[in-house]
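Novice: one predicted model, sequence on top.
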Amino acid sequence: MDYMPGTASLIEEIDKKQLVVLRDGRTLIGILRSIDQFANLVIHRTIERIHVGKKYGDIPRGIFVVRGENVVLLGEVDGEMDNESDLNLEKVSVEEILQAQRKQQEEHMEEKKAKLKAMKERGLSSNVEQQDDAF
């Protein structure tokens, strides 16, 4: 096997099942069909996998085109290791995982508000607060 620089080394990964983590935190799993010199990806039979605690859910997405600059991590999925039950995770319906995700996001926002309030009470300001004021 010869080493190829840059995205050319991904040629060997075409037509294999890949896991892609995006810059916004989403996780995609699908078959890599095409790449270009900018690491733009075309993924076929894509699912978006959402994890919340010990539960996960898969949302079918079909064909997905991902701009290369949004890819944080890309790796081949081992067919034998693709079973999440080995990790003591419970697969749930799309509706249930989306509801759990919304609840988790709401809890995160409440924690953030509480931290900002505590900082304000102590006479401190944060960059987050200043950024929120800018909008």
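Specialist: Nice, thanks for sending it over. Numbers count the residues shown, from 1 in each chain.
Novice: can we go C-alpha only for contacts and neighbour counts from here?
Specialist: OK.
Novice: Arg102 - how many residues pack around it?
Specialist: Other residues near Arg102 number 13, with proximity taken as other Cα atoms under 10 Å.
Novice: ok so it is a strand residue?
Specialist: No. Read with DSSP: H, G, I helix; E, B strand; the rest coil, Arg102 is helix and lies in no strand.
Novice: what separates Leu19 from Asp133, distance-wise?
Specialist: To Asp133, Leu19 is 37 Å away according to Cα to Cα, to the nearest Å.
Novice: compare neighbour counts for those two and give me the winner.
Specialist: Each of Leu19 and Asp133 has its neighbours counted (other Cα under 10 Å); Leu19 has more, 23 against 8.
Novice: and the more buried one, which of the three is it?
Specialist: Leu19 ends up strand, using three-state DSSP.
Novice: so how far is Asn127 from it?
Specialist: Distance, Leu19 to Asn127, by Cα to Cα: 33 Å.
Novice: tell me the centre residue of this protein?
Specialist: Nearest to the geometric centre of the chain sits Arg26, at 2.1 Å (Cα atoms, centre = their mean).
Novice: quick check: that residue vs Glu129, distance?
Specialist: Counting by Cα to Cα - Arg26 and Glu129 are separated by 25 Å.
Novice: what ranges do the helices span in this protein?
Specialist: 94-121, 127-134 (DSSP state H).
Novice: let me have the ones you listed in JSON lines, extended by distance to Val77.
Specialist: Output for these, formatted as JSON lines (distance: least, Cα to Cα, whole Å):
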{"stretch": "helix 94-121", "distance to Val77": "22"}
{"stretch": "helix 127-134", "distance to Val77": "37"}
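Novice: okay, now the one to match up with it:
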Amino acid sequence: MSESPVTVQPSQEQQPQTKDPSAPNVEDLYLESYAFTTAAAIVGSVDRKVFVLLRDGRNLFGILRTFDQFANLVLQDVVERIYLNDESNTPKKFGETYKGVFMVRGENVVMLGELDIDKEDDHLYELEQIPFEVAEKELKIAHAKTIKDEKIKGKKLLEKGLINDFVKSDLY
């Protein structure tokens, strides 16, 4: 009788652990493959630099520290930036100011996106930087004009039996 040789596989503990550093983490793969439809969709942006557009038109740039189920956000090292457009609606000037830690109520968030920190400021070299206070004054004038134009437009539409859904707080 001849016995067949038995091969013994080393257990996982005995196998050398050589992990490819470029291989994605199992948790990351799980989160990326899961289609979040709630505030949990922004979990991958925690502790990363983000851009937040608010309903009143403000642009905030900062590090997302935490959020809750209502998409209320806590941002750190926030910079508020105002872009001023020319007649062709192309940004030509900007002003910015440091705001520190910011809490944003979720209902005021129009858009949130993660930034590439290597490229986030590239477009600013083409724009003229002006003091934040000057940019703020020019923006208030532009918003007042928009509100006035929308009121006129709303009255014209109402005369024709139509409704204009413009809300003064929605200036984005």
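Specialist: Structure's in. What do you need? Worth saying up front: this structure is predicted, and the values here are computed from it rather than measured.
Novice: can you tell me which of the helices of the first structure is packed in deepest?
Specialist: Ranked by mean neighbour count, the helices of the first structure are led by helix 94-121 with a mean of 14 (mean count of other Cα atoms under 10 Å).
Novice: what's Pro131 of the second structure aligned with over in the first structure?
Specialist: In the first structure, the residue paired with Pro131 of the second structure is Ser93, using TM-score structural alignment.
Novice: ditto for Asn108 of the second structure
Specialist: Per TM-score structural alignment, Asn108 of the second structure is aligned with Asn70.
Novice: could you report the neighbour count for its match?
Specialist: Neighbour count of Asn70 of the first structure, defined by other Cα under 10 Å: 15.
Novice: gap between it and Val94 of the first structure?
Specialist: Going from Asn70 of the first structure to Val94 of the first structure by Cα to Cα gives 24 Å.
Novice: try Gln101 of the first structure
Specialist: As defined by Cα to Cα, Gln101 of the first structure lies at a distance of 10 Å from Val94 of the first structure.
Novice: swap in Leu19 of the first structure?
Specialist: 19 Å.
Novice: with Asp15 of the first structure instead?
Specialist: Asp15 of the first structure is 27 Å from Val94 of the first structure, where distance means Cα to Cα.
Novice: and the strands in the second structure?
Specialist: In the second structure, strands defined by DSSP state E lie at 49-54, 59-67, 73-85, 91-104, 109-114, 128-129, listed in chain order.
Novice: switch those over to a markdown table; also include distance to Gly154 of the second structure.
Specialist: A markdown table is the format used below for the strands of the second structure (distance: least, Cα to Cα, whole Å):
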| stretch | distance to Gly154 of the second structure |
| --- | --- |
| strand 49-54 | 23 |
| strand 59-67 | 27 |
| strand 73-85 | 24 |
| strand 91-104 | 27 |
| strand 109-114 | 23 |
| strand 128-129 | 35 |
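Novice: looking at those strands, which is nearest to Ala39 of the second structure?
Specialist: strand 59-67 (8.0 Å; Cα to Cα).
Novice: how about the contacts made by the residue nearest to the centre of the first structure?
Specialist: By Cα atoms under 8 Å, 6 or more residues apart in numbering, the contact list for Arg26 of the first structure reads 48-50.
Novice: map it onto the second structure.
Specialist: Mapped onto the second structure by TM-score structural alignment, Arg26 of the first structure lines up with Arg58.
Novice: from Ala135 of the second structure, how far out is that match?
Specialist: Distance from Arg58 of the second structure to Ala135 of the second structure, by Cα to Cα: 12 Å.
Novice: how about Leu157 of the second structure?
Specialist: 32 Å.
Novice: ditto for Gly95 of the second structure
Specialist: Distance of Gly95 of the second structure to Ala135 of the second structure, given as Cα to Cα: 6 Å.
Novice: between those two, which contacts overlap?
Specialist: In contact with both Gly95 of the second structure and Ala135: 82-83, using Cα under 8 Å, 6+ apart.
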